[in-house]
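Engineer: Please find the sequence and the predicted model below.
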Amino acid sequence: MISVLVLGGTGEARELAGLLAAHPRFEAVSSLAGRVSEVRVPDGEVRIGGFGGPAGLARWMRERGTDVLVDATHPFAQRMSTSAAEAARMTGVPLLMLRRPGWRAGPGDDWRRVPSMPAAVEALRGLGPRVFLTTGRQDASAFAELDDHRFLLRCVDPPEPPLPRHLRVLLDRGPFTVDGELELLRGHDIDVLVTKDSGGEMTAAKLRAARHLGIPVVVVSRPEPPEGPVVRTPRAAVAWLENHSG
């Protein structure tokens, strides 16, 4: 059996875990950070919690005899991806990155791409005071100094301070529908949407709703992934593992 460690927390990671659990050649462990209150547990063996940096991850892989490491974390989980790449170098274990495709603007979209969260804050100037913020609870603090804006923040778990002065929190988890997003945008009279380029269909409906209503969208671009092989789907990851494992 080939031992695979899947760094997860995404829908793609859960799908990959299910495929590997049913595969005769692989024995997979899914690792979850456990940062949300309601963890969606994948098939197969699961561990929850951090490793203590690259050295801790490398030690765990050596102790467990890990043959392949798959980084299937969120496209913006830059710290974990960097740790994974370093641990792979330390151990000589092959590293595969599973990254869903990013979003692309289409006809009728009014997107403002920015390289970072501070740049997103700057991009809000002149776009209207009512902001729908879908960057996640950990990035809400970046907007804390904008007292002239009113924010609707949607996230899975409550955010922690510092937070914007005028903030309403909506706790919810996708998938979302276009009709539901249209109702939300209209009901709160939203002027501008701020999001990360997370990709995938779970939360893409907000982009279609914004296009329909002519609402500008500030899109924070993804950080560059570490060097190495990248696949876009769980089935492509299985195919790669079949071709590059023992």
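Structural biologist: Thanks, I have the structure now.
Engineer: hey, let's count contacts and neighbours off CA atoms from now on
Structural biologist: Will do.
Engineer: Other residues contacting the helix or strand hosting residue 63?
Structural biologist: Element membership of residue 63, judged by DSSP states H and E, is helix 53-64. Under the criterion Cα atoms under 8 Å, 6 or more residues apart in numbering, residues 5, 51, 83-84, 86-88, 90-91 lie in contact with helix 53-64.
Engineer: Mind doing that once more with 6 Å?
Structural biologist: For helix 53-64, contacts defined as Cα atoms under 6 Å, 6 or more residues apart in numbering pick out 51, 83, 86-87.
Engineer: Among the residues you listed, which pair sits farthest apart?
Structural biologist: Greatest spatial distance among the contacts of helix 53-64 (Cα to Cα): 51 and 86, at 12.9 Å.
Engineer: picking up where we left off before, from the chain's centre, how far out does the helix holding residue 63 sit?
Structural biologist: 23 Å (Cα atoms, centre = their mean, to the nearest Å).
Engineer: same deal with stretch 171-185?
Structural biologist: That offset, for stretch 171-185, works out to 18 Å (Cα atoms, centre = their mean).
Engineer: Identify the residues contacting it?
Structural biologist: 154-156, 202-203, 205-206, 209.
Engineer: of these, closest to residue 16?
Structural biologist: residue 202 (16.7 Å).
Engineer: For the closest one, list the residues it contacts.
Structural biologist: Per Cα under 6 Å, 6+ apart, neighbours of residue 202: 174-175.
Engineer: run the last query once more with 8 Å
Structural biologist: 174-176.
Engineer: So which of these belong to helices?
Structural biologist: With helices taken from DSSP state H, there is no overlap with the contacts of residue 202.
Engineer: what about versus this one:
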Amino acid sequence: MHILILGGTTEARALAGLLHGRFRVTSSLAGRVASPRLPAGEVRIGGFGGVDGLVDWMAGHAVDAVIDATHPFADRISFNAARAAATAHVPLLALRRPGWVPVTGDDWRPVASLEEAARTLDGLGDRVFLTTGRMGLAAFADCPQWFLVRSVDAPDTAGPARTELLLDRGPFTLEGEREVLARHRIDVVVTKDSGGAATAPKLRAAREAGLPVVVVRRPPVPAGVTTAASPEEAAAWAAARPGASRAR
């Protein structure tokens, strides 16, 4: 049985490790990170060319099931995957790590988009720790605040005029996040609700420092798509597919 895993997330790599050796596994990475951490099994890098391209690729490579383990904010590929799977009559599962939940002491400002996050910054302070990645910097291009932008790779699009770039890759530690906030005299943190433990320490560090956190809510999973909350749950779903017993 051939399983296509979409995404290079921590959960996608863990899932590939669980399935490799039991099934034929191909992980598809978007190619937006220069030196990605590669999962077990076969790997392809780059887009498919939209829904039709994904349908053709699945047919040409005899894909029996698709698991969308992309980043929770990679909504375009998720909706393309849903349409392609429905067109090709291939079962689809969305693996989504649970979102973050505020606790006592948090000062969260939930917003629906990066553009709304940029508007929400007015009055919250002059020094912003922006942890939403390099792809959405244009939303903050007109903001007058100073930004510390953390990203795995250097941005290739225009961003805020007053910017310092911090190239780094998680997982991050609580002690490290405390140091970043203090050293750069941060007034407000901006993040996406990515969920997971790798980048969560910044939330506790902000809570301890009494800082507001602008949180961009994640987009919904496409309607009708079954979801799993962990790689283990996704692996169990794969094992329950028709033909899975023959692949062991």
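Structural biologist: Happy to help now that I have it. Because the structure is a prediction, the values reported are computed rather than measured.
Engineer: ok, residue 51 and residue 86 of structure 1, which is more surrounded?
Structural biologist: Taking other Cα atoms under 10 Å, residue 51 of structure 1 and residue 86 do not tie; residue 86 has more neighbours (19 against 16).
Engineer: The very next helix or strand once past the helix holding residue 63 of structure 1 maps to which residues in structure 2?
Structural biologist: For helix 53-64 of structure 1, the following helix or strand on the C-terminal side (DSSP H and E) is strand 68-71. Counting by TM-score structural alignment, strand 68-71 of structure 1 lines up with residues 65-68 of structure 2.
Engineer: Name the residues that touch that stretch?
Structural biologist: So stretch 65-68 of structure 2 is in contact with 2-7, 78, 81, 85, 90-95, 234, 238, going by Cα under 8 Å, 6+ apart.
Engineer: From the residues you listed, list the buried ones, please.
Structural biologist: 2-7, 78, 81, 85, 90-95, 234, 238 (16 or more other Cα atoms under 10 Å).
Engineer: so where does residue 236 of structure 2 fall, helix or strand?
Structural biologist: helix 231-239.
Engineer: Return the set of buried residues in that helix.
Structural biologist: Applying 16+ other Cα under 10 Å to helix 231-239 of structure 2 flags 231, 234-235, 237-239 as buried.
Engineer: same thing with stretch 48-64 of structure 2?
Structural biologist: 48, 51, 54-55, 58, 63-64.
Engineer: cool, and stretch 163-183 of structure 2?
Structural biologist: Quick answer for stretch 163-183 of structure 2 (16+ other Cα under 10 Å): 166, 173, 177-178, 180-181.
Engineer: which part of structure 1 lines up with it?
Structural biologist: Using TM-score structural alignment, stretch 163-183 of structure 2 pairs with 167-187 in structure 1.
Engineer: Any idea how far that stretch is from the middle of the chain?
Structural biologist: On Cα atoms, centre = their mean, the centre of stretch 167-187 of structure 1 falls 18 Å from that of its chain.
Engineer: which outside residues touch whichever helix in structure 2 runs longest?
Structural biologist: What stands out as the longest helix in structure 2, according to DSSP H, is helix 75-88. Outside helix 75-88 of structure 2, the residues within contact range by Cα under 8 Å, 6+ apart are 50-52, 54-55, 58-59, 66, 68, 70, 91-92, 219, 221-222, 225.
Engineer: cutoff 6 Å now
Structural biologist: 51, 55, 222.
Engineer: returning to that earlier point: give me the stretch of structure 1 that the helix holding residue 236 of structure 2 matches.
Structural biologist: By TM-score structural alignment, helix 231-239 of structure 2 lines up with residues 234-242 in structure 1.
Engineer: Can you pull up the most central residue in structure 1?
Structural biologist: In structure 1, the C-alpha nearest the mean C-alpha coordinate belongs to residue 74, at 3.0 Å (Cα atoms, centre = their mean).
Engineer: and the gap between the closest residue to that residue other than its chain neighbours and residue 242 of structure 1?
Structural biologist: Using Cα to Cα, 6 or more residues apart in numbering and skipping the chain neighbours, the partner closest in space to residue 74 of structure 1 is residue 10 (6.2 Å). In this view, residue 10 of structure 1 and residue 242 of structure 1 are 22 Å apart by Cα to Cα, to the nearest Å.
Engineer: Residue 99 of structure 1 maps to what in structure 2?
Structural biologist: Using TM-score structural alignment, residue 99 of structure 1 lines up with residue 96 in structure 2.
Engineer: Could you measure from its match over to residue 80 of structure 2?
Structural biologist: Taken as Cα to Cα, the span from residue 96 of structure 2 to residue 80 of structure 2 is 16 Å.
Engineer: which of the contacts of stretch 171-185 of structure 1 tops the neighbour count?
Structural biologist: Highest count within these by other Cα under 10 Å belongs to residue 206, 24 neighbours.
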